[in-house]
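>>> this one's sequence-less:
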């Protein structure tokens, strides 16, 4: 999702910000396995990107 959005905005002073608070995500236990485990973040994770245009 983020890559497609970023591709559309590239060259337009693009900036994508994600802000997560207290979330859980299912992560594969090992490469190629369908079995997942749940990771929980108790806090804040911020992801910011820009295309570098000034």
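Here it is on my side, so go on. Just so you know, these numbers come straight off a predicted model, no measurement behind them.
>>> rest of the way, CA atoms for contacts and neighbours
Will do.
>>> Can you report how many residues lie near residue 9?
15 (other Cα atoms under 10 Å).
>>> So it versus residue 40, what's the distance?
31 Å (Cα to Cα, to the nearest Å).
>>> And here is the other one:
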């Protein structure tokens, strides 16, 4: 599988993941409890921002009925 090395932002990364899962009826479930992580403000940046998660994050896809 080819990798895209031109990703410039977190939304682009998320969009690429969604595109890969679309049509595969995939579901990813994360269950966080007091999870904290410092994330770069931009891809490749040294500047960080703090993300805090407590609860479930579910990402799912399905094919369109068109």
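Arrived safely. Bear in mind the structure is a predicted one, so any value in this text is a computation, not a measurement.
>>> separation between the aligned partner of residue 17 of the first structure in the second structure and residue 51 of the second structure?
Aligning on TM-score structural alignment places residue 17 of the first structure opposite residue 27 in the second structure. Residue 27 of the second structure is 22 Å from residue 51 of the second structure, where distance means Cα to Cα.
>>> Could you do residue 13 of the second structure as well?
In terms of Cα to Cα, residue 13 of the second structure sits 17 Å off from residue 51 of the second structure.
>>> Next: residue 40 of the second structure.
10 Å.
>>> The two - which one has more neighbours?
In terms of neighbours (other Cα under 10 Å), residue 40 is the more surrounded of residue 40 of the second structure and residue 51; the figures are 15 against 10.
>>> Not counting its neighbours along the chain, what's nearest the more buried one?
Nearest residue to residue 40 of the second structure, sequence neighbours excluded (Cα to Cα, 6 or more residues apart in numbering): residue 48, at 4.3 Å.
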